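Enquirer: coords below, sequence missing:
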């Protein structure tokens, strides 16, 4: 309960509008100033080490997918997308990630079942493990600040949905580094879930002003097909997600739904689902990376029954969550009662396809240079 309350408090502090939120962030200004100093000095040390060539060598060519903020940019689907592109080029990538929580690595296993997923907070050691396991390159999930891990491509994500021009560092805001850190990327990717064109343009202008020499791409994270969790064997009910986005026609006729999520940006998820035509009656949002328990599931089902009783209707037959939530809820969900459906985020390139191809090509070239051809 304490971690959950802490996450909710942080969300309110970082994104609350109005005077109370501004006052709370102002009070934390000294702590934020100290964070800026620590980040700046750390960056200077790594910049010097990089110039001197004293950083440890990586066992394999690496493509890093990271961000500047705490969650909510779409790292997992984008990292999975790059791993799939590398496989299409004939590479044998592994995904190396910190393994925070019990969800992201499982999502990767669903999205790319043929790609090995290694969890290691030390990406250098994790890449060594990948090499010993037979990989010839790696995709580093959430490694932009892990600067000991040298990479040949450094892709940094910026969420159009959660972007705020008033960049505040932890603990007063969600940023780990100032916006100027984008200058060390090889590619900047603006991710879009539900943000409108004007907001996307504002973000593009901000990042291009900050890092004018770095190419920028735009990826839209589109909800994929609605998939029902298998009731016969919920442990094995998650299959690789494929297909087109759910059509809006007919979704409302299929009855009301309750959304259930434990993600960094629940509002964007809700906006997406409403945009797909789902008749959303409630959204039960837990903190990002929340570890669901059987008691949580009982609470959700009880709240659904209460809402239905107060409205004089029968309980909704559908609960819709994200794939990130489904991998944790699958073994807990009852075989009778409301059905659990899940939706995954698919990557659609709106701008900068050539730039993204260049990032993949960097890895392929480094791999071919490092590994002599057979025979």
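Expert: That came in fine, so what should we check first? Since the model is a prediction, treat every value here as computed from it, not as a measurement.

Enquirer: from here on, contacts and neighbour counts on C-alpha atoms
Expert: Fine.

Enquirer: How far does the helix ranked longest in the chain sit from its chain's centre?
Expert: As assigned by DSSP state H, the longest helix anywhere in the chain is helix 29-52. Helix 29-52 sits 25 Å away from the centroid of its parent chain (CA atoms, centre = their mean, to the nearest Å).

Enquirer: contacts for that helix?
Expert: Residues outside helix 29-52 that contact it (CA atoms under 8 Å, 6 or more residues apart in numbering): 55, 147-148, 168-172, 177-178.

Enquirer: Report the two of the residues you listed separated the most.
Expert: 55 and 172 (31.4 Å; CA to CA).

Enquirer: between the two, who's got more neighbours?
Expert: More crowded of residue 55 and residue 172, by other CA atoms under 10 Å: residue 172, with 24 against 15.

Enquirer: In which helix or strand does that one reside?
Expert: Under DSSP states H and E, no helix or strand contains residue 172.

Enquirer: does residue 238 sit in a helix, a strand or a coil?
Expert: Assigned with DSSP: H, G, I helix; E, B strand; the rest coil, residue 238 falls in the coil class.

Enquirer: contacting residues around it?
Expert: Residue 238 neighbours (CA under 8 Å, 6+ apart): 110, 229-230, 326-327, 330.

Enquirer: Inside strands: which ones of these?
Expert: Cross-referencing the contacts of residue 238 against strands under DSSP state E gives no overlap.

Enquirer: can you put the residues you listed in JSON lines and add distance to residue 365 and neighbour count?
Expert: Converted to JSON lines, the contacts of residue 238 look like this (distance: CA to CA, whole Å; neighbours: other CA atoms under 10 Å):
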{"residue": "110", "distance to residue 365": "28", "neighbour count": "19"}
{"residue": "229", "distance to residue 365": "41", "neighbour count": "23"}
{"residue": "230", "distance to residue 365": "42", "neighbour count": "17"}
{"residue": "326", "distance to residue 365": "37", "neighbour count": "28"}
{"residue": "327", "distance to residue 365": "35", "neighbour count": "25"}
{"residue": "330", "distance to residue 365": "40", "neighbour count": "19"}
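
Enquirer: want to compare, so here's the second one:
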């Protein structure tokens, strides 16, 4: 229903507009308070890059964070990543992730980023606490924050905004009448706009999410994607339809696709019941990190990566390198 209201042609959003105006008013007042220093932003001792979006839901932030970390690590830089840790709960914050940190503690996205990049990853409801924990325990050159564009309590040196190229901004309204956290005018003040799929506009950086190999969660076996037929596919991400479309594009025959809410907490019984005939079950890597401890031999995941054209990638990385030089 909410998808139809935000991205379809439903007029129900009109009844929610009073709440949207209230949300927008509060958002604007809060931003103004930081701008005139009535509220203070904390500045880290190293450059901070925020990767965020203007809308609620998946736009490809985590893949681009992983891409950035890997690209900068390849240049010999030490990278720290901070996250709010949605979907996780710990009695103590901040958390510095290690190989034993669970998704119940830190959330699925931070664990995924840690496992893919081996970067220093910290989680805390207050992102500045996560940054302080990293700087106290390690020497890093750059901090990347996964989400947090609207978290003005943490000062930033660069802002990258991700856009779902297919859905863009829906009806353009603030929450809850639309999907917007901030209006599109905010794009004029950011350093780069990256568009995941769909059509890009002048000044935007095109990005694609790609994946080829399916990996068994339990054994680590790797198989070519188009060898899978008659599978059950699940996704607990911001936009599950994108994942199912990718599987079909890779030649995977899906007999049933099931969408779960973003950050959904799976258990053995729920997933086992989806494949009563022991069909192959394919999920996202973000889902897989939550299922490793009870995974079955017929459970698989598709790891994906962000791809940006070389010229645009070089421009973006040059900006970041220049930022680092200016802060030394």
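Expert: Arrived safely. From a predicted model like this one, the values you see are computed outputs, not experimental measurements.

Enquirer: got the buried residues for the longest helix of structure 1?
Expert: Residues of helix 29-52 of structure 1 classed as buried: 29, 32-33, 35-36, 39, 43 (neighbour count, 16 or more other CA atoms under 10 Å).

Enquirer: can you pull the contacts of residue 353 of structure 1?
Expert: Residue 353 of structure 1 neighbours (CA under 8 Å, 6+ apart): residue 217.

Enquirer: Map it across to structure 2 for me.
Expert: Residue 353 of structure 1 maps onto residue 313 in structure 2, with residues paired by TM-score structural alignment.

Enquirer: Secondary structure element holding that match?
Expert: Counting by DSSP H and E, residue 313 of structure 2 is found in helix 310-326.

Enquirer: What range does stretch 320-332 of structure 1 cover in structure 2?
Expert: Going by TM-score structural alignment: stretch 320-332 of structure 1 matches residues 282-294.

Enquirer: next one: stretch 116-126 of structure 1
Expert: Going by TM-score structural alignment: stretch 116-126 of structure 1 matches residues 120-130.

Enquirer: Between the two ends of that stretch, how far is it?
Expert: One end of stretch 120-130 of structure 2 sits 11 Å from the other (CA to CA, to the nearest Å).

Enquirer: The helix or strand hosting residue 136 of structure 2: which residues count as buried?
Expert: For residue 136 of structure 2, the enclosing helix or strand under DSSP H and E is helix 127-137. For helix 127-137 of structure 2, the neighbour count (16+ other CA under 10 Å) marks 127-131, 133-135 as buried.

Enquirer: Around residue 182 of structure 2, how many other residues sit close by?
Expert: Neighbourhood size, residue 182 of structure 2 [other CA under 10 Å]: 22.

Enquirer: What sits closest to the equivalent of it over in structure 1 if chain neighbours are left out?
Expert: Residue pairing (TM-score structural alignment): residue 182 of structure 2 is matched to residue 177 of structure 1. Excluding its sequence neighbours, the residue lying closest to residue 177 of structure 1 (CA to CA, 6 or more residues apart in numbering) is residue 68, at 5.7 Å.

Enquirer: need the contact list for the one you found.
Expert: Contacts of residue 68 of structure 1 by CA under 8 Å, 6+ apart are 144, 156-158, 175-179, 181.

Enquirer: So which of the residues you listed belong to strands?
Expert: Among these, DSSP E puts 156-158 in strands.

Enquirer: re the thing from before, what lines up with the residue nearest to residue 177 of structure 1 in structure 2?
Expert: Per TM-score structural alignment, the equivalent position to residue 68 of structure 1 in structure 2 is residue 54.

Enquirer: for structure 1, what spans make up the helices?
Expert: Secondary structure of structure 1 (DSSP H): helices located at 2-15, 18-27, 29-52, 75-88, 104-111, 123-132, 197-210, 266-275, 294-311, 323-329, 353-370.

Enquirer: Adding distance to residue 259 of structure 1, write these out as JSON lines.
Expert: As requested, these are exported to JSON lines (distance: least, CA to CA, whole Å):
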{"stretch": "helix 2-15", "distance to residue 259 of structure 1": "18"}
{"stretch": "helix 18-27", "distance to residue 259 of structure 1": "27"}
{"stretch": "helix 29-52", "distance to residue 259 of structure 1": "35"}
{"stretch": "helix 75-88", "distance to residue 259 of structure 1": "20"}
{"stretch": "helix 104-111", "distance to residue 259 of structure 1": "19"}
{"stretch": "helix 123-132", "distance to residue 259 of structure 1": "35"}
{"stretch": "helix 197-210", "distance to residue 259 of structure 1": "25"}
{"stretch": "helix 266-275", "distance to residue 259 of structure 1": "7"}
{"stretch": "helix 294-311", "distance to residue 259 of structure 1": "10"}
{"stretch": "helix 323-329", "distance to residue 259 of structure 1": "11"}
{"stretch": "helix 353-370", "distance to residue 259 of structure 1": "33"}
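
Enquirer: quick one, which of those is packed in tightest?
Expert: helix 323-329 (a mean of 24; mean count of other CA atoms under 10 Å).
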